[in-house]
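> Sequence first, predicted model second:
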Amino acid sequence: MVCVEEYAVRVLVTGGAGYIGSHVVRSLQGSGHTVAVLDDFSTGSRRRVGADVPVEDGSLLDTAFVEASLRRLSADAVVHIAAKKAVEESVADPLFYYRENVAGMQSVLEAMVSAGTRRLLFSSSAAVYGASATSPVTETSPTDPSSPYGWTKLMCEQMIRDVSLAHGLSWSALRYFNVAGAADPTLADRGESNLIPKVFRAISSGVRPQIYGDTYPTPDGSCLRDYIHVNDVADAHATVLEHMENADLCTVYNIGTGTGTSVFDVMTAVRLVTGVDFECDICPPRPGDPADVVADPAKIRAELGWASQYDLGSAVESAWKAWSDAPS
């Protein structure tokens, strides 16, 4: 149980109107923290932001704006989630990803140093491990991203380390694995690049979902991933932030379940949850997609006592309910 008087801090969540960000905002509020959202609404939705949450509407690339937002909130911490995240898009337009993700990180760090905000939780990704990773991956596994998106996340982690050494930041980079599910319909994932909403979009339109590659060196030939419920991801943020109230951090954590699920297995789970029987089209593998990336989440469990609580079925079921009931 979180003691509000002891742990409450003022937190600015960048990308807090997005799918993951909005869940994190709710979790932090539930832990008693004062939360504001910074978002440019290029992909986020105002419907995801509660009426009681202050909103700073603008670009991360505007450092003066970010700094002013931190000062208005008197922010103790930043949870930096805002980023572009589609692997395939990053391969096609890497300069866009380096500008939005890497220059955006530089802007946040500059604003934090100027405003005197000293705590940072960074939304990193399992994409930092790349195609050469041997699952289950630990935080000390080699990092060799196979896409510009993955490189932007790894570059941001290094930037944080360097700025921390120079300016005394307390930080943690949370390497999310494949996030799925929803807390309620207003927070549904309707993204264009995530597998589960893409399958929902396809079957709702009467077309076949696509599977990118069935000849990978995995048990059924499709990619293996670690699907983690978004509620677990949000809870991990609250857990790490609470720890940062008692001690400085300078570390990374895997945020996953430790269980590998193939794309074919996801299709089976979707059929069970939706009651829709469908066939899939097999397409060529996408550039930048590694075969097998599954977390070893032992570090955060041992150090902070956090562990995932939901399984794949729960994630797919909650995602389908939110998708079906979400306002159009």
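Looks like it came in fine.

> Only C-alpha atoms from now on, for both contacts and neighbour counts.
OK.

> where along the protein do the helices fall?
Taking DSSP state H as the criterion, the chain carries its helices at 4-7, 19-30, 63-73, 87-92, 94-97, 104-115, 148-167, 195-204, 230-244, 263-274, 298-304, 312-325.

> Nearest residue to residue 253 in space, please, no chain neighbours.
Distances taken as CA to CA, 6 or more residues apart in numbering place residue 174 nearest to residue 253, at 5.0 Å, with adjacent residues excluded.

> Comparison target below:
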Amino acid sequence: MNVLVTGGAGYIGGHMVLALLDAGHKPVVFDNLSTGFRSSVPDGVPLVVGDIGDHELVFRTLHAHRIDAIVHFAAKLVVPESVSDPLGYYLNNTVKSRALMAAAVAAGVEAFVFSSTAAVYGNASDKPIGEDVPLAPLSPYGSSKQLTEVMLRDVAAAHSLRYVALRYFNVAGADPAMRHGQSTANATHLIKVAVQTALGMRSHMEVYGTDYPTPDGTCIRDYIHVSDLISAHMRALTHLSEGGESLVMNCGYGHGYSVSEVVETVRRVSGRAVEARLAPRRAGDPVAIVADSSRIRSRLGWEPRYDDLSTIVEHTLRWESMLRERNLTL
């Protein structure tokens, strides 16, 4: 299968490229390299540097490489930034996704896997959240993804395109073989930030909000290992290639950890101190988000392999240590 991976030079998209290669497929990376890295694209994998909003370039790429399916990761994804820059997020995440869909329809591509988010739910419940609860995003980031889901639904009803929208919970970790991981210098992912603090790459980290209605006052999230997330994408591609119907599904483990629990796990696994300073709540942060993943388990047969916070932290620690050593020798 020839698969276009938008954002394929980035963190999650880069893992998808490796999984496609491992499975014998032919990925093509489409990335503007604003946060991704050319060096992350494996040798022999075509890289098209461009913007997904460029309809003509996307259309030519789909034709030139005879693309069978699109896996769409390219997006801006920092919740507080979306609150301060809503127009930028609606342009990048929604308007440009519309252009990508238009090119897909024009080129006759019928399979589309979309990187959505649990941020579409808002403060839905303190229990695992199913896909059918009313959506109430708290940030423009969440709203931008919800609108893209709506567009996909309507495009699929009018054309031959079928899709799977995967609502990610909190993605972390690195490829167990250390081929790829999160390399963005100023990433805001909690586990990455905590690990970098443990390694001395940051003087301290901040815990945003300690007065939430949770057992220890900090937010609760469902952390999923990036390799398990990618296995969900591979199953989604197989489902669509076999003629499966369009689906919307959660990607999470069904249990959560608080910010304080994550910091303590990083301290324990690394054996190092992590200075965590208390800070005010951030705009757009829900209290707790935990997935009900029964749909993806039953419909696609998805079973995670790395459902363990210590393992996720260990893989992140190994990856960040590699990056640190690499930077020190440059």
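Ah, there it is. Because the structure is a prediction, the values reported are computed rather than measured.

> returning to what we had before: can you say which of the helices of the first structure is nearest to residue 254 of the first structure?
With CA to CA as the measure, helix 298-304 is the member of the helices of the first structure nearest residue 254 of the first structure (7.2 Å).

> so that closest one matches what in the second structure?
Residues 294-300 of the second structure are matched to helix 298-304 of the first structure when aligned by TM-score structural alignment.

> Mind listing what's buried along the matching stretch?
294, 295, 296, 297, 300 (16 or more other CA atoms under 10 Å).

> my guess is residue 245 of the second structure contacts residue 160, does it?
No: contact criterion CA atoms under 8 Å: residue 245 of the second structure and residue 160 do not qualify, at 10.9 Å.

> what about the residue nearest to residue 253 of the first structure, neighbour count?
Neighbours of residue 174 of the first structure under the rule other CA atoms under 10 Å: 24.

> any idea what it aligns with in the second structure?
Using TM-score structural alignment, the equivalent of residue 174 of the first structure in the second structure is residue 166.

> Residue 212 of the first structure is nearest to which of the helices of the first structure?
Closest among those, using CA to CA: helix 263-274, at 8.9 Å.

> average distance between the closest one and the second structure?
Compared with the second structure after fitting, helix 263-274 of the first structure has a mean deviation of 0.9 Å; criterion: mean CA distance after the TM-score superposition for the first structure.

> Could you tell me where that helix falls in the second structure?
Under TM-score structural alignment, helix 263-274 of the first structure corresponds to residues 259-270 of the second structure.

> Give the aligned equivalent of residue 310 of the second structure in the first structure.
With TM-score structural alignment as the criterion, the equivalent of residue 310 of the second structure in the first structure is residue 313.

> Show the contacting residues for that match.
Neighbouring residues of residue 313 of the first structure by CA atoms under 8 Å, 6 or more residues apart in numbering: 269, 273.

> Nearest spatial neighbour of the counterpart of residue 229 of the second structure in the first structure, chain-adjacent residues omitted?
Superposed on the first structure with TM-score structural alignment, residue 229 of the second structure falls opposite residue 233. In space, and not counting its chain neighbours, residue 233 of the first structure is closest to residue 255: 6.7 Å by CA to CA, 6+ apart.

> Tell me who's in contact with residue 267 of the first structure.
Shown in contact with residue 267 of the first structure (CA under 8 Å, 6+ apart): residue 199.

> what about the match of residue 229 of the second structure, how many neighbours?
Residue 233 of the first structure has 26 neighbours, counted by other CA under 10 Å.

> repeat for residue 7 of the first structure
Using other CA under 10 Å, residue 7 of the first structure has 16 neighbouring residues.

> can you check residue 45 of the second structure too?
Neighbour count of residue 45 of the second structure, defined by other CA under 10 Å: 13.

> Can you report how many residues lie near the nearest residue in space to it that is not next to it in sequence?
Closest residue to residue 45 of the second structure apart from its sequence neighbours, by CA to CA, 6+ apart: residue 28 at 6.1 Å. Using other CA under 10 Å, residue 28 of the second structure has 25 neighbouring residues.

> Same question for residue 196 of the second structure.
There are 22 residues near residue 196 of the second structure, going by other CA under 10 Å.

> OK, contacts around it?
202, 320.

> With residue 9 of the second structure as the reference, measure out to it.
For residue 196 of the second structure, the distance to residue 9 of the second structure (CA to CA, to the nearest Å) stands at 22 Å.

> swap in residue 289 of the second structure?
From residue 289 of the second structure to residue 9 of the second structure the distance is 28 Å (CA to CA).

> hang on, the earlier thing: kindly reformat the buried residues of stretch 294-300 of the second structure as TSV containing distance to residue 173 of the second structure.
Formatted as TSV, those follow (distance: CA to CA, whole Å):
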residue	distance to residue 173 of the second structure
294	22
295	24
296	21
297	21
300	23
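
> residues in the first structure aligned with stretch 34-46 of the second structure?
Across the first structure, the stretch matching stretch 34-46 of the second structure (TM-score structural alignment) is residues 42-54.

> The residue nearest to residue 178 of the second structure when sequence neighbours are not counted - how many residues pack around it?
Spatial nearest neighbour of residue 178 of the second structure, chain neighbours left out: residue 319 (6.4 Å); criterion: CA to CA, 6+ apart. If you count neighbours by other CA under 10 Å, residue 319 of the second structure ends up with 25.

> Aligned counterpart of residue 319 of the second structure in the first structure, please.
So, by TM-score structural alignment, residue 319 of the second structure is matched to residue 322.

> that older thread, would you confirm that the residue nearest to residue 178 of the second structure contacts residue 174?
Yes: the pair residue 319 of the second structure / residue 174 is scored as a contact, 6.6 Å apart, by CA under 8 Å.

> which residues are in contact with both of these two?
Between them, residue 319 of the second structure and residue 174 share the contacting residues 180, 181, judged by CA under 8 Å, 6+ apart.

> How about the contacts made by the residue nearest to residue 233 of the first structure?
Residues counted as contacts of residue 255 of the first structure (CA under 8 Å, 6+ apart) are 174, 175, 176, 177, 228, 233, 236, 295, 297.

> Among those, which one sits closest to residue 133 of the first structure?
Nearest to residue 133 of the first structure out of the contacts of residue 255 of the first structure is residue 295 (CA to CA; 10.5 Å).

> And the closest one, how far from residue 98 of the first structure?
Counting by CA to CA, the gap from residue 295 of the first structure to residue 98 of the first structure is 26 Å.
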